[in-house]
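*Asks:* sequence and predicted structure below; questions after.
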Amino acid sequence: MPMSILERLASPQGLRTQEPNEEAAALCLESPELLEEIATGLASRDARLAGDCAEVMTKVGERRPEVTAPYAEALVLALGHKNGRVRWESAHALALVADRAAKVVEAALPTLEGLVCNHDGVIVRDYAIDSIARWGTTAPARASRAWEILRDALTAWDGRHAHRILGHGAALVALQPRLVGELRDAAASFVEDERAGTRKAAKALAKALG
């Protein structure tokens, strides 16, 4: 009897290498219907299995986000998983499809905003920011709402995520030009930041906005 897609993942085989998950992702790219089973695995109490499933969603989403977007709700639910790997892989996979699953992301904004403000994992916060920003590129009103959230997050965590937020600024302004003044001011406030990455992002945004 042929192995199911879940049985092909690393943890069911007792492995800790990436190759089985990469192979499973390749199969899902060829046959996207296999993602249905991967999505059910996201809710598994077996943290390693759920993490493998989230990793496959990310690997597939990097290549074909249109086939993982229908599983955005499952990814949102996985953001609350007890396991850290499941959370950050799911956050990554969601960020890849946030502009294709705008209604799901909009409903999840309180969850995403809560992650940005309160989650102790930097990676999860980064990808939550990406999801909010990419959702914001789908409509002018959403761009305004996304900026409201991200503006408040600029100084959170001692400004640790400012470079990432500023990096999304030009895309938001392109959709909602009325934000240009606020984003120009935001860029100006970070051009002398002590962190090189933040200074670079601020200067790039300032240049893009003119």
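*Replies:* Alright, I've got the coordinates.
*Asks:* please count neighbours and contacts with C-alpha atoms only from this point.
*Replies:* Fine.
*Asks:* for the closest residue to residue 62 other than its chain neighbours, give me its contacts.
*Replies:* Nearest in space to residue 62, with sequence neighbours left out and distances taken as CA to CA, 6 or more residues apart in numbering, is residue 96 at 6.8 Å. Counting by CA atoms under 8 Å, 6 or more residues apart in numbering, residue 96 touches 58, 61, 62, 65, 131.
*Asks:* put this next to the first one:
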Amino acid sequence: MPVLDRLANALGRNDEAPNVALAESLAASGDEAGIAELAGAIGSAPQAVRNDAIKALYELGERRPELLAPHWQALFAALKSRNNRMVWGALTAIDTITAERSADIAARLPEILEAAAGRSAIARDKTVSILVKLAEAGHQARTLPILLDTLRTAPDNQLPSYAEAVGPLIGRDNIEEFRAILETRLRGMEQKSKRVRIEKVLRRLPR
């Protein structure tokens, strides 16, 4: 059966189970032609098909990023969609392959930042994850300033997880800036559980 016929919308389903099952099947089989068909669909198919296809693709990326990585350019094309579901789905998929294609993704970082600006919490979370993975892959000089700026403005409910992700990347050159940002944010943070998490990040920093 063609892969598009196995998506939820083709089966008359309103849940994501068929899309996840398709991703699992493709991960097990390594069906390159089927994966290419899915990647092509996110740029040309009707919206319902695109929504299901991007779900299957990022679920595939979670399981076998090396199979999705060759289609990274199709994911970037999806960032230009006006459909929020497609944008955060594409960011989720890109996040899964960042370690595989770090140089290509770093070169097109402005497109990621533009796509995520003003979008959903999921889009922000995935963008921070991409930036952290790029830093881990050797692109710290480019990504750490962006991450530090993100910590200055992130909503309180997202700040602890972002601080926890960025903390291990901090070195001698930026430790004081990192500390100052978190201490400033703490002064305006009311929820105790979030304060405790940020204080823990601060305690781990060398003095």
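*Replies:* Received the coordinates, thanks. Only a predicted model underlies this, so the values are computations on that prediction, with no experimental measurement involved.
*Asks:* TM-score for this pair?
*Replies:* The pair, once superposed, lands on a TM-score of 0.85 when counted by TM-score structural alignment, normalised by the length of the second structure; 203 aligned residues with a CA RMSD of 2.2 Å.
*Asks:* buried sites along whatever helix or strand the residue nearest to residue 62 of the first structure lives in?
*Replies:* Using DSSP states H and E, residue 96 of the first structure sits within helix 84-97. For helix 84-97 of the first structure, burial by neighbour count (16 or more other CA atoms under 10 Å) applies to 84-97.
*Asks:* could you do stretch 44-59 of the first structure as well?
*Replies:* Applying 16+ other CA under 10 Å to stretch 44-59 of the first structure flags 47-59 as buried.
*Asks:* tell me which of these fall in strands.
*Replies:* Among these, no residue falls in strands (DSSP state E).
*Asks:* just the closest of the residues you listed to residue 186 of the first structure, please.
*Replies:* Using CA to CA, residue 58 is the member of the buried residues of stretch 44-59 of the first structure that lies nearest residue 186 of the first structure, at 31.3 Å.
*Asks:* what sits against that closest one?
*Replies:* 89, 90, 92, 93, 96.
*Asks:* ok, now how distant is the residue nearest to the fourth one when sequence neighbours are not counted from residue 39 of the first structure?
*Replies:* If the residues on either side of it in the chain are set aside, residue 93 of the first structure comes closest to residue 58, at 4.4 Å by CA to CA, 6+ apart. Per CA to CA, to the nearest Å, residue 58 of the first structure is found 12 Å from residue 39 of the first structure.
*Asks:* distance from the host helix or strand of residue 134 of the first structure to the middle of the chain?
*Replies:* Per DSSP H and E, residue 134 of the first structure falls inside helix 122-136. Centroid separation for helix 122-136 of the first structure versus its chain: 5 Å, with CA atoms, centre = their mean, to the nearest Å.
*Asks:* what's the mean deviation for it versus the second structure?
*Replies:* Its aligned residues in the second structure lie a mean 1.5 Å from helix 122-136 of the first structure after superposition (mean CA distance after the TM-score superposition for the first structure).
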